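Undergrad: Kindly return the folded structure for what I paste below:
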Amino acid sequence: MDGPVLPSPGALSAHRPPPDTGVRVTGGLFGRWLDVNRAGSIPLALHHLETSGALGNLRIAAGLESGSFRGPVYADSDVHKMLESAAWQLQHTDHDTELSTFLDEGARLLARAQEDDGYLDSHYQVAEPERRYARLVDSHELYCAGHLLQAAVAVHRTTGGTELLTVARRLADHLCAVFLDDPGPGLDGHPEAETALVELYRVTGDERYLALATRLVERRGHGLVGRHKHGTRHRLDHLPVRSAPSVTGHVVRALYLEAGAVDVAVETGDKELLAASAARWTDMAATRTALTGGLGSRQVGEVFGERYELPPDLAYNETCASAASIQWSWRLLLATGEGRYADLLERTLYNAFAAARSADGRTYYKGNPLQRRPDHAEAVGDPRCRDEWFYSACCPPSVTRLVASLPHYATTTADDTLFLHLYAPMRIACTLPTGQVALRVETEYPWDGTVRITVEDAPGGDWTLALRVPPWSARTRLDGEPVTPDAQGRLLLRHAWRAGDEVVLDLDMTPRLTAAHPRIDALRGSVAVERGPLVYCFEQADQPAGTDVDELALPAGAELRVTHVSDLPGVGRTVRIEAGAETVRAPHRDGLPYLSPDTPLERRPATATAVPYFQWDNRGDGAMRVWVPVTY
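TA: Have a look, this model is predicted:
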């Protein structure tokens, strides 16, 4: 089973996806997500490719239909991302006629729509043929091309098919002819082609694709994107990639650029470029990341905002940004082998990313705030509930393609060590230098912290099984005995393993209160509830009558009580957490919402119930908050 990122044999990469790997999810939450992906999300997305005009645009470009272009200029990317989604999803089923047909027909349609010189972008072919590469700051031409290249790589790796790969190579050859030599027409305002070109290089071995990816990365920060109303920072053209100290501007653009920079760095052996990207990741994690792993403090411009600007209610935390964050963290994990990247990847996956899609897989959020007040719809004119599709529909297919490729992010290898980064019921088979290894993983993670790993096949001689211990596990046990992970947060178990050997990892799932850094003004004096990898939220639907979520406060030493629920209507399996809390009310002085510091407040005891943040808004619209004031 292949995945989206496979460094070449000579790459500067501390870890690699296992060679000849087979990772099969056999149940649990990941299994549910994959089932929902296939049964709900993907069929609905294919329907919307038709109703939105995305497929129709390509048919017009191919001369199969007549009409006008519909949708945003980057509508092609929705088709490309769904082709990639379908390819990865096919790995989880022995036969799927619908998805196979979509891949075959999609490849033929794109081949027919492609121009003789390799150019392929239906907006500019149909609506503005005279403006090819004329306004790269907003055109998304290379962005769309990048998603097509990634789709072609996915189809080739999963099915062996070459028709879409041929289209992708012709397009990439065209891009090399136009952009590889000076002076070139400039840079696309939305990075994406960089990482895609590197992956196409990894599949084909054509060094021109790596050279173009390198050129696109190196030319950033030199004013080549063009003027934009949001300025050069928004379009990531204010500083060269090697010298920019922090991520800034449009979040998704920035993270796609970082993924491309890491890919270029590992394939060219450029340690300086890799270190620059890693330094920005460190700053981002420390100063610009929501508790859920969400990124993007401001909906206006979809940007990062300032350091420690992390409002719970106004933050955007776009779904595409969460997917892009996972992609960047994964590449840095492969490049460096450092455990901190897996820690943020898991946090983002289970919280900011997972919250974007409804439990039935049919609706999505673009933005994922950490608080919603009961009168939100009245205030903004839109309840911002999830929707099936959007005019700018980047987020739904970003979810489906990442979920479809989830097993890719579970394991890596380094020499004769097999690392487990994500825990789910699954079977793993891969080849180490010592021979074939097969494991069975049994767990109810993230609801329970026990992970049982059974060796089903092992070569002769010693090899190492490395188990990730997340930083929140305060008391970790292995086979019943207390253990301490190494500096990278791992347990390295080296043995001459034999079939039938078993280890049991017990992670500490004690619920905990978390406080924000004091420089985060919007969260000062507040706490949040976490358990294992999950961030919790207080949703109005779970509170007793008369208890308003917006009036809740938690004592600093609140007792947190865990209740397992096998099937919460609209949500499914979950774990609730109850806490002794209170509601805090106050009068309005002079009709204004301000008081003197010594004004007595009305406090009443209450029981507050929290559910995992990723499961919110599956039981009707209502108020929600992650952070609540703390009382002492």
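Undergrad: contacts and neighbour counts: CA atoms only from here.
TA: OK.
Undergrad: Strands along the stretch 251-400 of the chain, start to end?
TA: Along the stretch 251-400 of the chain, the segments classed as strands by DSSP state E, counting those that start in this stretch run 371-372.
Undergrad: residue ranges of the helices in it, please?
TA: Along the stretch 251-400 of the chain, counting by DSSP state H, counting those that start in this stretch, helices occupy 251-268, 271-287, 319-336, 339-348, 376-380, 395-404.
Undergrad: Quick one: closest of these to residue 608.
TA: Checking those against residue 608 by C-alpha to C-alpha gives helix 376-380 as the closest, at 21.5 Å.
Undergrad: Identify all contacting residues around the closest one.
TA: Outside helix 376-380, the residues that touch it by C-alpha atoms under 8 Å, 6 or more residues apart in numbering are 382-384.
Undergrad: cool, stretch 113-132 as well?
TA: Contacts of stretch 113-132 (C-alpha under 8 Å, 6+ apart): 57-63, 68-69, 73-76, 110, 141, 144-145, 167, 170-174.
Undergrad: Could you also give me the structure for this second sequence? I'd like to compare it with the first:
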Amino acid sequence: MIFQTTTTTVHAVPVAPSNGALRPLGLDEVRITGGIWGRRQEVNGSATLAHLEHWLEREGWLANFDLAAAGAGGAAELVARRRGREFSDSEVYKTLEAFAWEIGRRGGDDELEARFRRIVERVGAAQEEDGYLNTRFGRPGQPPRWSDLEWGHELYCLGHLFQAAVARFRTRPDADDGLIGIARRAADLVCSVFGPGGDERICGHAEVEVGLAELGRALGEPRYVEQARLFVERHGRGTLRDIEWGRSYYQDDVPVRDAEALRGHAVRANYLASGAADVAVETDDAELRQVLGRQWRRTVERRTYLTGGQGSHHQDEAFGEDWELPADRAYSETCAGIASVMFGWRMLLAEADPGYADLIERTLFNVVETSPSAEGTAFYYANTLHQRVPGAPAEADAVSPRAHSSLRAPWFDVACCPPNTARTFASLAGYVATADEHGVQLHQYAPAEVRTRLADGQEVAFDVDTTYPASGSVRVRVLTDASSPWRLSLRVPPWAAGAEWRIRGVEGGTEPWSPAEPGVVTIDRPFAAGDEIELLLPMAPRFTAPDPRVDAVRGCLAVERGPEVFALESVDLAGTALEASDFADLRVDPAVPPREDAGRVLVTLVDARTGARDEVPLVRYHEWAERGPSTMRVWLPVLGV
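TA: Coordinates of the predicted model:
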């Protein structure tokens, strides 16, 4: 269903630029029907959302809004009972966003709708008359409003509120729960306080830029986009206090236009880049867009892990310098991966460069999907590439420190990652495909139904049939006769040398296989109902060598198969000739290529001390630690090096 308001068509998309090379297809146009992402969406909707709601209630982060509402009249003892960190409001807003996308994905769920509305009611009760909304600041017994923009996260929280409202507007534009009005009043206050001639500081954690830009797009309010632009341009002016890690931590060291790569806190950096991309598109700022493209390319080349993870510093959750990518100290925060997807998607829509979709795929499979357990009720905050000692199981009913990555935990004292994964999975269909004046582009491969109309009004409908990445076969079956030719574009990842494609036409028969070079395959024709297009991607496991400038893993190899990174996990040594070996003594034999047998990827390992050798199975990185405590490594030292 395509949603209609009195004046415009509303598509259920996370990002809706007013211009650009590609138009995103939303949850009303794309439905994931199975496969790894279909399973994850089902788990997310049936288990993760309830898990989030339970912990937000249990930890008092939802009750903070009740206390704020009750304490608005001066009851300082009430607001003094507030619980959680200064940014805990944002976890409620991200959960609301996840609820909104899930309601849109399901096409209606009375029970989920009722839960959503109850939370919105509690949030709205805490909003003050002028639109201010935060449970940590501004009431008797609390610090004044806007008094700690370095660490207070007031604007950051509002940015997530705005994104929740956008999700609600785009999935239920005529909803009467009040969330959109709550967001509008808060955004009006932000424009009043921080607009031209007002407070010229920025928030220490970028996010309000993204929220304002998208809210402005959704509601047709240019003031919000302009305020997002002001915040983006104010970065680098040194308006925030310096700290021990330097102003680069919150991207206040140099202007956005002067930066060579993303730097500082990895989540902040990607959120700011996402907001800057929104601003560049909405203001037709080609210079800014080109700057962001250069920053993205250098960051991917020199500051991004094989998994797509970003951030190599634990102390400040930050990017390191170029080539500073230690496997055993990889922070690779889940939220940084999600923010990277947000940035890459915006650049893909603007420029149509498939490289952005390549990194999105890598990050989805090897960071975002790695964080939640199979049951969707425990999570990684950080995503190491090398676990030296077996981890300790997290208590099922206890809050865990955020940087522990030894085993997944149900909740964290800083619990940004669980609701962030939830909102991403609930909206994932919005990152699968796009359209332009020529046709439709498939960027991510999953079983799916695609139903849309092109700019000329022509209806396009097709189904995607695939078990990717279990196999490399992707079949697109056209369901409608074309009134005129249109173009289907299929992404071919850079690792897929030797890929092929062909058409099984209902009239012309099966055409021979044609080579599909990495990049994009395009097929232009007046498609007929029943036409099938098949893309065959080679999925043999392969060794990957690191760039020699990455000191920490020089002399190592990793194993990949398709978009998935694999890892050696100690539990898989049981029953092999290496069972008694010290994990640190194991070396991979580069002369024996990795192979696949009965769905398992195997490599030949040698004990460098004893000479014992055997073939050992590897595990998909996103599945590691599902079988209990273990040691693990992605980069395997090479025999003889």
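Undergrad: Fetch the TM-score of the aligned pair.
TA: Scored against TM-score structural alignment, normalised by the length of structure 1, the superposed chains reach a TM-score of 0.92; 601 aligned residues with a C-alpha RMSD of 1.9 Å.
Undergrad: and residue 209 of structure 2, what element?
TA: helix 208-219 (DSSP states H and E).
Undergrad: In structure 1, what residue corresponds to residue 469 of structure 2?
TA: In structure 1, the residue paired with residue 469 of structure 2 is residue 446, using TM-score structural alignment.
Undergrad: In contact with its match, which residues?
TA: 29, 532-534.
Undergrad: From the structure, what's the count of residues near the closest residue to residue 273 of structure 2 other than its chain neighbours?
TA: Spatially, and ignoring its direct neighbours in sequence, residue 273 of structure 2 is nearest to residue 343 (6.2 Å; C-alpha to C-alpha, 6 or more residues apart in numbering). Using other C-alpha atoms under 10 Å, residue 343 of structure 2 has 25 neighbouring residues.
Undergrad: Same question for residue 619 of structure 2.
TA: 20.
Undergrad: And residue 178 of structure 1, by the same measure?
TA: Counted with other C-alpha under 10 Å, residue 178 of structure 1 comes out at 15.
Undergrad: got it, and residue 220 of structure 2?
TA: By other C-alpha under 10 Å, neighbour count at residue 220 of structure 2 equals 11.
Undergrad: distance of it from residue 10 of structure 2?
TA: 12 Å (C-alpha to C-alpha, to the nearest Å).
Undergrad: when you align them, which residue in structure 2 goes with residue 151 of structure 1?
TA: Checking TM-score structural alignment: residue 151 of structure 1 goes with residue 164.
Undergrad: ok, for its match, nearest residue in space, not its chain neighbours?
TA: The nearest residue in space to residue 164 of structure 2 (C-alpha to C-alpha, 6+ apart) is residue 97, at 4.0 Å.
Undergrad: Neighbours of the one you found, how many?
TA: 29.
Undergrad: Save the contacts of helix 376-380 of structure 1 as CSV, and put in distance to residue 542 of structure 1 too.
TA: Listed next are those as CSV, based on distance: C-alpha to C-alpha, whole Å:
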residue, distance to residue 542 of structure 1
382, 23
383, 19
384, 20
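Undergrad: are any of those residues buried, and which?
TA: Among those, those buried by neighbour count (16 or more other C-alpha atoms under 10 Å) are residue 384.
Undergrad: Closest one to residue 235 of structure 1 out of the contacts of helix 376-380 of structure 1, please.
TA: Out of these, the member with the shortest distance to residue 235 of structure 1 (by C-alpha to C-alpha) is residue 384, at 26.6 Å.
Undergrad: and of the helices of the stretch 251-400 of structure 1, who's closest to residue 313 of structure 1?
TA: helix 376-380 (10.1 Å).
Undergrad: Show me how far the closest one is from its chain's centre.
TA: 28 Å (C-alpha atoms, centre = their mean, to the nearest Å).
Undergrad: And stretch 301-312 of structure 2, by the same measure?
TA: 14 Å.
Undergrad: Check stretch 65-74 of structure 1 too.
TA: Using C-alpha atoms, centre = their mean, the offset of stretch 65-74 of structure 1 from its chain centre is 29 Å.
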